[in-house]
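# Return a 3D structure for these sequence lines:
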Amino acid sequence: MAKTNAGRFFEDYALGQVLTHAVPRTVSGGERALYHMLYPARHALYSSDAFAQASGLPASPLDDLAAFHIVFGKTVPDVSLNAVANLGYGEGRFLKPVYPGDTLRSVSEVIGLKQNSNGKSGVVYVRTKGLNQRDETVLEYVRWVMVRKANPDAPAPETVIPDLAKTVPAEDLVIPEGLDFTGYDFDLAGEPHRWGDYEVGEIIDHVDGVTIEEAEHMQATRLWQNTAKVHFDATFRPDGQRLIYGGHVISMARTLSFNGLANAQMVVGLNAGAHANPCFSGDTVKCWSEVLDKAETAAPGVGAIRLRLVATKDGSVGELKGENGKYLPGVLLDLDYWALMPL
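I've put the predicted structure just below:
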């Protein structure tokens, strides 16, 4: 009897199937240091215990996207080990900050299936929850991924495409307990721009760019324990290239957005996201943001801002899709998220 695991293929999934993912991971300051080294992240709330405590939190949490990557990485052996590509995200909420010493694990439920017309692959929709050692849900999201079939002749499942909300309503955002921006130090944060300084429809060119290196991508993908074959095995794709993990592009773009959005401190909602085109080593990532919406919150001095974060490999700003409605070839990422910002 074989003891190794080749991973699930499209025909191995069933609607309602619950996947309990191995292996739990206790996080420490090491994840923070490596995250800041790889991207490098500079938001003050995630860099300084003193700044976080002045904002009403017990200490500086782990970056929201670092927590996301850890939870996501747990799901890969069961969801996307044999993926062709990760396609999109929706209905994401960050429910509790993650602190050093917390232990994270992941559970997913299959909520949709659709075989592709070529009969060689299909799209699997899963809702994933990340839980801590107290069984509290720290984050949740839906993602959909294209997965190969092992047997092209395997019968197609009934097509079920989940009806997902286009956005997370502002009133459903969870503000961390105790968060208070009334004494916010804009000098230490790095920029003077507050919630009231941003207008819906405003586009911000974040100016800076980073060329993706193979070594850094491999370090990041291993750090998050992401085992998807497309990221490691150059023989897995017809073009012989290793696909850059989409989360690496997300974090790189979020970090680059610091220049112009240094005070968009906490990510609390993930409305939608698409990896529009593949990213490979040697591509230079630049990004721009569009302000989509704004909302006040019940937390003192805290506003919510909805942003579209677009990463490109051609440096274009403000351009997203062509006349045919498809993403332009230079667009790598289209991410719609909510962040918290001082009023």
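# make it CA atoms for all contacts and neighbour counts henceforth
Fine.
# Tell me where the chain has helices.
Applying DSSP state H to the chain gives helices spanning 29-38, 49-54, 64-79, 186-189, 214-223, 229-232, 246-256, 258-261.
# Can I get the ones you listed in CSV including distance to Asp163 and mean neighbour count?
Converted to CSV, the helices of the chain look like this (distance: least, Cα to Cα, whole Å; neighbours: other Cα atoms under 10 Å):
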stretch, distance to Asp163, mean neighbour count
helix 29-38, 34, 16
helix 49-54, 37, 18
helix 64-79, 20, 23
helix 186-189, 39, 13
helix 214-223, 31, 16
helix 229-232, 29, 21
helix 246-256, 24, 23
helix 258-261, 32, 19
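# For the comparison step, fold the sequence that follows:
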Amino acid sequence: MVNTRPAKTNSGRFFEDYSVGDVIAHAVPRTVSGGERALYHALYPARHALYSSDEFARRSGLPKSPLDDLAAFHVVFGKTVPDVSLNAVANLGYAEGRWLKPVYEGDTLRSESEVIGVKQNSNGKSGVVYVRTRGLNQRDETVMEYVRWVMVRKGNLDAPVPETVIPELQKVIPADQLVIPEGLDFSSYDFAASGESHRWGDYEIGETIDHVDGVTVEEAEHMMATRLWQNTAKVHFDTTARPDGTRLIYGGHVISMARALSFNGLANAQIIVGLNGGAHANPCLAGTTIRAWSEVLDKAETTAPGVGAIRLRLVATSGGAPFELKGEDGKYRPEVLLDLDYWALMPL
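So this is what the prediction gives:
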């Protein structure tokens, strides 16, 4: 007997399924707990004091220690995957990311995205989709927002070519558009508890910092991370989804690992408040040892007591000499995994 009932399963969206102006409400809302923090700190050598200690957070003017900024990002990001990047070839970049409110234990997060651009690739087999995503809490407050663009396969190669729309995006979020968490006060900052004495005034624009340490990425922890963040992208789970039979390490896993490694030299860059841009320059596979270095790109004062903003380039590599980013051809060197441009808050 032929089954004529409509399919109940979902193979995900393909490039031809996106139109500029579409708004996608993503399933499934998630209430975060102390478990997310514990697992985040188990997956990465994360030890920034503000996210480790309620007492340190209270001394800094917050009611208690919030969820790590990148953990909140992963929760919001993971919800978008079934609708945006389930059939992705690669996640290409980020822009205009802002953390607008701290996320605390007990908050329920959900995500929604608007399609703001599409461009079919010349091969006719895939295209790039631009989305602006917002993460909202149970009070419908936007806790964070960002733009990302993803290369997505076409399901029907004969589908019409859409009109190309490439959004104009800020290359850098102006410092006066950064949102400082309400009540944040670093005027009584505890440098002994934070782990380093370096403050905002000790860093100079153009300075580079080798974070020294390295961590080898294992399959088990990557699989745990993608499940924790409910990231269902096939290239992270299914060895048949890539021609070489490997599972691609989730780009957010590389971001969090590099951020954690940056503690050695930037322990007082406590809070991420802006994501100016980012590129996953080369794929990362299990067995890769990730190292990191940073460059100070800019500095700005804020209106919060004792708080300065510092703009940093964070680069994750699989080896090679630090501070080498691109070759003579202008392309990323093969060992560069991540190039991330972000704003963080630091005691003056």
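# And the TM-score between them?
Between these two chains, after superposing, the TM-score reads 1.00 (TM-score structural alignment, normalised by the length of structure 1); 343 aligned residues with a Cα RMSD of 0.4 Å.
# on that earlier part again, out of the helices of structure 1, which gets nearest to Val138 of structure 1?
Distance to Val138 of structure 1, taken as Cα to Cα, is lowest for helix 64-79 among those, at 8.7 Å.
# which residues of structure 2 does that closest one align to?
Under TM-score structural alignment, helix 64-79 of structure 1 corresponds to residues 69-84 of structure 2.
# cool, stretch 14-32 of structure 1 as well?
Using TM-score structural alignment, stretch 14-32 of structure 1 lines up with residues 19-37 of structure 2.
# end to end, how far does the matching stretch reach?
Distance between the two ends of stretch 19-37 of structure 2: 36 Å, counting by Cα to Cα, to the nearest Å.
# likewise stretch 297-305 of structure 2?
23 Å.
# quick check: it aligns to which part of structure 1?
Counting by TM-score structural alignment, stretch 297-305 of structure 2 corresponds to 292-300 in structure 1.
# Could you do stretch 221-241 of structure 2 as well?
Per the alignment by TM-score structural alignment, stretch 221-241 of structure 2 matches residues 216-236 in structure 1.
# how about Ser122 of structure 2, what's its partner in structure 1?
Counting by TM-score structural alignment, Ser122 of structure 2 lines up with Ser117 in structure 1.
# Is there a neighbour count for its match? I'd like the number.
Residues lying near Ser117 of structure 1 (other Cα atoms under 10 Å) number 8.
# ok, it to Thr159 of structure 1 distance?
With Cα to Cα as the criterion, Ser117 of structure 1 and Thr159 of structure 1 are 12 Å apart.
# same deal with Leu104 of structure 1?
Separation of Leu104 of structure 1 from Thr159 of structure 1 (Cα to Cα) stands at 32 Å.
# what does Gly56 of structure 1 give?
As judged by Cα to Cα, Gly56 of structure 1 and Thr159 of structure 1 stand 47 Å apart.
# Which one's more surrounded, the two?
Gly56 (17 against 12).
# dump the residue contacts of that one.
Gly178, Leu179, Asp180, Phe181 (Cα atoms under 8 Å, 6 or more residues apart in numbering).
# What's the local residue count around the counterpart of the third one in structure 2?
So that's Asp180 of structure 1. If you follow Asp180 of structure 1 across to structure 2 using TM-score structural alignment, you land on Asp185. Close neighbours of Asp185 of structure 2, defined as other Cα under 10 Å, add up to 20.
# Asp185 of structure 2 reaches Thr303, doesn't it?
No: Asp185 of structure 2 is not in contact with Thr303 according to Cα atoms under 8 Å; the separation is 10.0 Å.
# per the alignment, Arg143 of structure 1 corresponds to what in structure 2?
Aligned counterpart of Arg143 of structure 1 in structure 2: Arg148 (TM-score structural alignment).
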